[in-house]
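Engineer: Sequence first, predicted coordinates after that:
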Amino acid sequence: MTARTRAPRAIETVLRRASSIPPASVAILVFLASYSCALLPRTPPIEGPAPVASLERVTLGGVEQTMLVRGADTSKPILLFVHGGPGMVGVPLEHAMRYLEDDFIVVTYDQRGAGKSGSIEDGAAPIGRYVDDLVELERLLVARFGKERVYLVGHSWGSLVAMLAVKQEPALVAAYIGVGHVVSTIEQEALSYRFAVDRARETRNSRALAELSSVAPPYLGEDGRLRMEDLALQRKWLELLGGVWYDYRKMGNKDMLGVYFSAREYSIVDWMEVERRAKYATVATWNESMAIDLRVDAARIEAPAYFFTGRRDYNTPHELISDYYRSLDAPAGKDFVWFERSGHVPFMEEPERFHAELLRVVAETEAARTRPY
């Protein structure tokens, strides 16, 4: 079997495990992935007064990692996006945010052990490594583009890494934007599971109830390590019961995966590694993430903080995000923004609103910076 035939099969496995996508949709996405992967990895050029469009390898913390840098004008602010997971891919997400390229230098990257970036197969993946990598990347970007700071966006798991990076090096961050924020993984998993069970009962979904009753957070096996199949089962039902997207029938995991697999920045070999690396990174970081509570570990930060929260997000339940926001000591300012027609992914579900709110963040940050005292 050739690499080209193995890759679509690996992609199909990822699709089926990620959510209950109809077979026809799976076939279409696998075809698109096979087509995109048939070419050498590249990113298309972009037009503008001072454009940048670059797929690059950078060394962070001694590990080669891949980043995508795109923008129509390098005089604009840097927007650095920290992806979720852990172990999911970051580079392809830029395709879902192309609408930001006129106003920002948009930077996405695959964290260590994810996508096109170096592995963590030494058996250890302390979260501090991810934080240090991010701070190093911030320094690299501000030096390269002659900026003072970056606008830092952390999504889901990426919000945990990003918030700890803000706490560590606030001077590098013009403003922090948390999307689908992790606060306490162990508490959020319990709330997310309870939501799925309650919705299954409300809708009299006996199959969902039966399957959900076979697992329980924090989804650990007898060896004390994460059982990925248990977590995947809960996530499957969470989407189908309305806890991930505003309306998964109109936009759901299949659309996110469609974004991933349309990325020309990935080769066949890259996609063959995605599932294995995602599983490994999640298991390797799970137990440590359970011990983190940002209400304690990042109770105060010195950069402006914004929380972009989907009203129907029960992947990272908004009750805990609201609680963290209220308790957070942020002397530089903080704001909580509801996305009423979003779940866990407002940058895809409400792109125009997301764009407008980011521009507001920049305007407010710049106004505060230049305000006379």
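Structural biologist: Ah, there it is.

Engineer: CA atoms for contacts and neighbours, from now on please.
Structural biologist: Will do.

Engineer: in the longest helix seen in the chain, what counts as buried?
Structural biologist: In the chain, taking DSSP state H as the definition, the longest helix is helix 268-290. Going by neighbour count (16 or more other C-alpha atoms under 10 Å), the buried part of helix 268-290 is 268, 270-287, 289.

Engineer: What of stretch 346-363?
Structural biologist: Residues 346-351, 354-355, 358, 361 are the ones in stretch 346-363 that count as buried (16+ other C-alpha under 10 Å).

Engineer: Stretch 97-117 too?
Structural biologist: In stretch 97-117, counting by 16+ other C-alpha under 10 Å, buried: 100-117.

Engineer: who touches the longest helix of the chain?
Structural biologist: By C-alpha atoms under 8 Å, 6 or more residues apart in numbering, the residues outside helix 268-290 that reach it are 3-4, 6-7, 10-11, 14, 34, 37-38, 85-89, 113-116, 119-120, 123-127, 184-186, 225-228.

Engineer: Next up, a structure to set beside the first:
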Amino acid sequence: MSTASQNTRSDNLKDLLGSGDHTVNLNGVDLHYRVCGEGPLLFLISPGWGVGSGYLQRGFNFLRERFRLVFIDTRGSGQSGRPADRMKMSSNDMADDLEALREYLGLSTLQLLGHSNSGAIALSYAERYKNHVSKLVLIDSQMLGFSSGNDTQAFLEARAEDPRYKTAVQAAIGHFSGKAKPLASDAELSAFVAELLPLYLQSPEKNLALAREQLLVEQISLYAFEAQNAADKAAGSDQTALLDQVRAPTLVMVGRHDWICPVPVAERLHAGIGNARLVMFEESGHMPWIEEPEKFAAELIQFLEE
């Protein structure tokens, strides 16, 4: 490649990854991403169920002095658009959007971070586009095809009479049992997530206010919540069968007291991925960067800078 061509490509990349908001049409969907910080690129993916990347932008702001952060709103969430076919809202479809974005940006590899359901999206990408991932971070990750329902049920039963969790447990059981009134709007879904939020923390009495500040800012999309769940069920993906396809060095992080993506999920990820490291946060639930921020930041930065 000539020097002129290299300079042109570099200028284009600076434009495409310049600080601020960007939208590009990929796979028939307007995909929104926000860029901030300086340093090596790190792509942070929102979960696919409607919450958007805003909470990641607030929770992982500490990385911006070391990395150029690219926060992606998955299709149907945040500021990204919806597909014409709502059955194209699966986690695998969202992973395909990442591949389209990589090609659009002209990058050979991506350094990926996923939390909760976006861990499943990042994992899907790493399993199916294994040569295009340089590092993978899975934080309290979901894994499609791996059932943790018994652990979640045990967690809820153990906290049913704890005043810190009692109302949240009742709301969760009502929803999962189908006995609660179906959610009918973004506002109702957002209120439901707010009601459940204590369950995501080991110490809600200390950390609930900060969790609310990070997670409960934007409205959550009921469309994405319903469509992704239906599309993933229809796809019937089993990510456990492809764990050995992940080639990238992988950091698996999990809170000991996570109710929705409990420890056995992380242990299965660690056992199945050849080049994986497992870090447990003994005093955390689903969001260890809130409950053990110093340890979390140290472990994450060490891995990314190795």
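Structural biologist: Sure thing, it's come through. These numbers were taken from a predicted model, which means no experiment stands behind them.

Engineer: And the TM-score, once the two are fitted together?
Structural biologist: Overlay of the two chains. TM-score (TM-score structural alignment, normalised by the length of structure 2): 0.79; 284 aligned residues with a C-alpha RMSD of 3.4 Å.

Engineer: ok, so of the buried residues of stretch 346-363 of structure 1, who is nearest residue 306 of structure 1?
Structural biologist: residue 361 (8.0 Å; C-alpha to C-alpha).

Engineer: Just tell me what residue 314 of structure 1 corresponds to in structure 2.
Structural biologist: Counting by TM-score structural alignment, residue 314 of structure 1 corresponds to residue 259 in structure 2.

Engineer: To what extent is that match buried, counted in neighbours?
Structural biologist: For residue 259 of structure 2, the count of nearby residues is 23 (other C-alpha atoms under 10 Å).

Engineer: That one and residue 286 of structure 2, how far apart?
Structural biologist: 7 Å (C-alpha to C-alpha, to the nearest Å).

Engineer: between the two, what contacts are shared?
Structural biologist: Counting by C-alpha under 8 Å, 6+ apart, the residues touching both residue 259 of structure 2 and residue 286 are residue 200.

Engineer: Figure out the helix or strand that the aligned partner of residue 69 of structure 1 in structure 2 lives in.
Structural biologist: Counting by TM-score structural alignment, residue 69 of structure 1 lines up with residue 35 in structure 2. Residue 35 of structure 2 is located in strand 29-37, with elements delineated by DSSP states H and E.

Engineer: Summarise which helices and strands that strand is packed against.
Structural biologist: Judged by 3 or more C-alpha pairs under 8 Å, 6 or more residues apart in numbering; DSSP states H and E, the packing partners of strand 29-37 of structure 2 are strand 20-26, strand 68-73.

Engineer: what ranges do the helices span in structure 1?
Structural biologist: For structure 1, the helices defined by DSSP H cover 3-18, 23-37, 127-145, 157-168, 185-202, 206-212, 228-240, 253-261, 268-290, 294-297, 318-327, 346-349, 351-370.

Engineer: buried residues in the second one?
Structural biologist: Meaning helix 23-37 of structure 1. Buried residues in helix 23-37 of structure 1, counting neighbours by 16+ other C-alpha under 10 Å, are found at 26, 29-34, 36-37.

Engineer: Give me the contact list for the strand holding residue 35 of structure 2.
Structural biologist: Residues contacting strand 29-37 of structure 2 (C-alpha under 8 Å, 6+ apart): 17-25, 63-75, 79-83.
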